[in-house]
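> fold the stuff below for me.
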Amino acid sequence: MIRVLVVDDQALVRGSFRLLVDTAPDLAVVGEAATGLEAVDAARRLRPDVVLMDVRMPDLDGIEATRRIIADPVTAEVKVLVLTTFDIDEYVFGALRAGASGFLLKDTRPGDLLDAIRVVAGGEALLAPTATRRLIEQFVRHAPQQPASVELPDTTEREREVLALVGAGLSNTEIAQRLHISVSTTKTHIGRLLMKLGARDRAQLVIIAFQSGLARP
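Have a look, this model is predicted:
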């Protein structure tokens, strides 16, 4: 069972998300929060698998709340899926930098949102299609860059090939087809990359791929 914490300053929205999530046999809402500070506290108390996080909230916005949850050793393993009405670059970029594993708009179809929760809970990153390319371009343009000659310690040539394709936005199935390997082998390579590079999830692998020069916008 995937345990979900719903965070939004509007009670009606929280209730709608709770009803939707609880319709899935493998998902369950374990709590709600109406502000960023409440979200941080609830994450510590409840230890959910996934937090559905709004951006615009009183006392502490969702981006800062996400940063605090990820930075806290008690909740460092909690995955955050940011949901917002506004498709704004600042929100997308800020969510990823804060450690969020996903970013979606609130007009996402119900079934797609449930699938997104499962994907994020499984350790993969998920971004709204309209945000993906802009996010990568924002990161490359504004984020501090490592030297272009930076090397990836202890990674094999095959792992670097996989990392480059992750940076290009390919799914596990697409990577497997491109490299003529099985999906399970692809997942093994990605798991080893996460461990060797100290990355929390697939979103951070995308960042590393660009920082190392393996991927370019």
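> use CA for all of it now, contacts and neighbours both
Fine.
> tell me where this structure has helices.
Under the criterion DSSP state H, the chain contains helices at 11-22, 36-46, 62-71, 89-98, 110-121, 129-142, 157-167, 172-179, 183-197, 202-211.
> can I get those in a markdown table with distance to Val80 and mean neighbour count?
Below are these laid out as a markdown table (distance: least, CA to CA, whole Å; neighbours: other CA atoms under 10 Å):
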| stretch | distance to Val80 | mean neighbour count |
| --- | --- | --- |
| helix 11-22 | 15 | 16 |
| helix 36-46 | 10 | 20 |
| helix 62-71 | 7 | 23 |
| helix 89-98 | 9 | 20 |
| helix 110-121 | 8 | 18 |
| helix 129-142 | 17 | 15 |
| helix 157-167 | 20 | 20 |
| helix 172-179 | 21 | 16 |
| helix 183-197 | 18 | 16 |
| helix 202-211 | 12 | 22 |
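> would you do the same for the sequence below? I want to compare the two.
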Amino acid sequence: MTASPPDTTPIRVVIADDQALIRAGYATILGAQPDIEVVGEAEDGRAAVDLAQRLRPDVVVMDVRMPRLDGIAATRLIAGPGVEHPARVLVVTTFQLDEYVYEALRAGASGFLLKDAGPAQLIDAVRTVAAGDALLSPAVTGALLGRFADRVRPSAPRPDDDPRLARLTPRELDVFAAMARGDSNAEIAEALVISRETVKTYVSRILLKLELRDRVHAVVYAYRSGLAVPER
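Take a look at the predicted model:
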């Protein structure tokens, strides 16, 4: 069962996949939704970057293995650091490998979905990513980054030494630490004895102060800053 479409302007989507049949299938599924508009299709990573720069879509549905430029490199050029008009990238692939998820997140992706997911999951994924939420569970992300901790956080800096973390109040640090563990808003509210609306407010402030786009990237940052330490 898909989430109810929001009462906003349509979500503008670009589909990037080297297989025409898959592109057509995605376009048919997504284009049938009243709140989603497919504005372009790309058969390789370079074309995806060109379309994203020209059309400025809300979401790019991105395959990983494509000619000319692979999906990870294309994601970095569309959603990575320093991009002037970044789009949110939903990586969709047949390869269920931690390495792909890790590299996609590092490149700036906001979601990760396997190609064997059903139409309803694809629709929900696009809506979720477009809304600024992370598709991949923060708990799963934390476990994943724990495996790659040496590359994510090679020097293990102290949280007290991080100037961006210094922007957070003690209460915001408590909420951020809970986010890094993968706790939901409900779990954070119960643990800190505050309302869920208050948690949402804290989460928004944390993402704003740390200049992060969603909760998944908050988990990535927590590991890189040393606030979160992977279990060995």
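> indicate which one of the helices of the first structure is closest to Leu5 of the first structure.
Evaluated with CA to CA, those place helix 36-46 nearest to Leu5 of the first structure, the distance being 7.5 Å.
> of the helices of the first structure, which is nearest Val29 of the first structure?
Taking those one by one with CA to CA, helix 11-22 is closest: 6.1 Å.
> need the counterpart of Leu193 of the first structure in the second structure.
The equivalent of Leu193 of the first structure in the second structure is Ile206 (alignment by TM-score structural alignment).
> now do the same contact list for the residue nearest in space to the middle of the first structure.
The centroid of the first structure falls nearest to Ser101 when counting by CA atoms, centre = their mean (1.1 Å). Going by CA atoms under 8 Å, 6 or more residues apart in numbering, Ser101 of the first structure touches Lys79, Val80, Leu81, Val120, Gly123, Glu124, Ala125, Leu126, Asp201, Arg202, Ala203.
> what about the aligned partner of Leu27 of the first structure in the second structure, how many neighbours?
Under the alignment defined by TM-score structural alignment, Leu27 of the first structure is paired with Ile36 of the second structure. By the criterion of other CA atoms under 10 Å, Ile36 of the second structure has 21 neighbours.
> ok, the nearest residue to Leu60 of the first structure once chain neighbours are set aside - contacts?
Among residues not flanking Leu60 of the first structure along the chain, Gly36 sits closest, at 4.5 Å (CA to CA, 6 or more residues apart in numbering). Gly36 of the first structure is in contact with Val7, Met57, Pro58, Asp59, Leu60, Asp61, Gly62, Glu64, Ala65, counting by CA under 8 Å, 6+ apart.
> my read: the fifth one touches Thr35, true?
Yes: Leu60 of the first structure is in contact with Thr35 according to CA atoms under 8 Å; the separation is 6.6 Å.
> so between the two, which is more surrounded?
Taking other CA under 10 Å, Leu60 of the first structure and Thr35 do not tie; Thr35 has more neighbours (23 against 17).
> need the counterpart of the residue nearest to Leu60 of the first structure in the second structure.
For Gly36 of the first structure, the aligned position in the second structure is Gly45, judged by TM-score structural alignment.
> so what's the counterpart of Ala177 of the second structure in the first structure up against?
Here Ala177 of the second structure is matched to Ala164 in the first structure, going by TM-score structural alignment. Residues near Ala164 of the first structure by CA under 8 Å, 6+ apart: Ala209, Leu214, Ala215.
> residue in the second structure paired with Ile69 of the first structure?
Under the alignment (TM-score structural alignment), Ile69 of the first structure pairs with Ile78 of the second structure.
> still on that earlier bit, got the helices of the first structure as a markdown table, with distance to Ala148 of the first structure columns?
As requested, the helices of the first structure are arranged in a markdown table below (distance: least, CA to CA, whole Å):
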| stretch | distance to Ala148 of the first structure |
| --- | --- |
| helix 11-22 | 44 |
| helix 36-46 | 37 |
| helix 62-71 | 28 |
| helix 89-98 | 21 |
| helix 110-121 | 30 |
| helix 129-142 | 12 |
| helix 157-167 | 14 |
| helix 172-179 | 24 |
| helix 183-197 | 17 |
| helix 202-211 | 7 |
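> quick one: closest of these to Val150 of the first structure.
helix 202-211 (8.1 Å).
> that closest one vs the second structure, average distance?
Compared with the second structure after fitting, helix 202-211 of the first structure deviates on average by 1.7 Å (mean CA distance after the TM-score superposition for the first structure).
> show me what that helix is packed up against.
helix 129-142, helix 157-167, helix 183-197 (3 or more CA pairs under 8 Å, 6 or more residues apart in numbering; DSSP states H and E).
> quick check: the longest one compared with the second structure, mean distance?
Meaning helix 183-197 of the first structure. Here the mean offset of helix 183-197 of the first structure against the second structure after fitting is 1.5 Å, by mean CA distance after the TM-score superposition for the first structure.
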